[in-house]
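Student: Got a predicted model here, sequence first, then my questions.
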Amino acid sequence: MRCQEFVELVTSYLEGDLPEGDRAEFERHMELCPGCERYLDQFRTTMTLLGSLPAESISVSARTHLLEAFAGWRAGEDDGRA
């Protein structure tokens, strides 16, 4: 598993939605990659501190922009922004 795949699966992992084989591969990668283990810890901390955000807490235009950005990122697009 590559680090990008790990990052894409974090939410599913934390929600217990990964199939057994994927979960085992995810955990194996985490054991071998300190950066991804740290990312998972940071993600857990963020979720604990934030809890959840109501859908209405973000404007429609910001939501649309974020969804488009994530769709492009997942598809492997790069718009040149860092």
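Tutor: Yep, that arrived. Numbers count the residues shown, from 1 in each chain.
Student: switch to C-alpha atoms for all contacts and neighbour counts from now on
Tutor: Noted.
Student: longest helix anywhere in this structure?
Tutor: Secondary structure of the chain per DSSP state H: the longest helix is helix 34-50.
Student: Does it pack against any helices or strands, and if so which?
Tutor: In this structure, helix 34-50 packs against helix 3-14, helix 20-32, with contacts taken as 3 or more Cα pairs under 8 Å, 6 or more residues apart in numbering; DSSP states H and E.
Student: The next helix-or-strand element following that helix to helix 3-14, inter-axis angle?
Tutor: On the C-terminal side of helix 34-50, the nearest following helix or strand under DSSP states H and E is helix 60-74. With axes from the mean of the first three to the mean of the last three Cα atoms, to 10 degrees applied, the angle from helix 60-74 to helix 3-14 works out at 120 degrees.
Student: Comparison target, given below:
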Amino acid sequence: MNNELSCQELVELVTDYLEGALSEMDKERFEAHVSVCYDCHSYFDQMRHTIRLIGRLSESALNPTVKDELLSLFRDWKKELPPADE
């Protein structure tokens, strides 16, 4: 069985990793991939930074319209990601 994590799998697991919700094996696979894949390392750093910044906002500080637009952009972006086997 191939134990390496693909870039697509990393994208799907990044939130669980940041929340400490991965199994030890998946955590190790995640960290191994990030250590050798420049694109995923950059993506991970951007996600970590974004989550840290968003965590500083109070719920009322984010206009509901802006929140909806951001969520829509994120969903559209995820749809454009290549399949895991590419």
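Tutor: Structure's in. What do you need? Because the structure is a prediction, the values reported are computed rather than measured.
Student: which residues are contacting the longest helix of the first structure?
Tutor: Contacts made with helix 34-50 of the first structure from outside it, assessed by Cα atoms under 8 Å, 6 or more residues apart in numbering, are listed as 3, 6-7, 10, 29-31.
Student: want to throw these into JSON lines with neighbour count and distance to Glu77 of the first structure?
Tutor: Conversion of the contacts of helix 34-50 of the first structure to JSON lines gives the following (neighbours: other Cα atoms under 10 Å; distance: Cα to Cα, whole Å):
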{"residue": "Cys3", "neighbour count": "14", "distance to Glu77 of the first structure": "17"}
{"residue": "Phe6", "neighbour count": "20", "distance to Glu77 of the first structure": "18"}
{"residue": "Val7", "neighbour count": "14", "distance to Glu77 of the first structure": "16"}
{"residue": "Val10", "neighbour count": "18", "distance to Glu77 of the first structure": "20"}
{"residue": "His29", "neighbour count": "17", "distance to Glu77 of the first structure": "24"}
{"residue": "Met30", "neighbour count": "19", "distance to Glu77 of the first structure": "25"}
{"residue": "Glu31", "neighbour count": "12", "distance to Glu77 of the first structure": "29"}
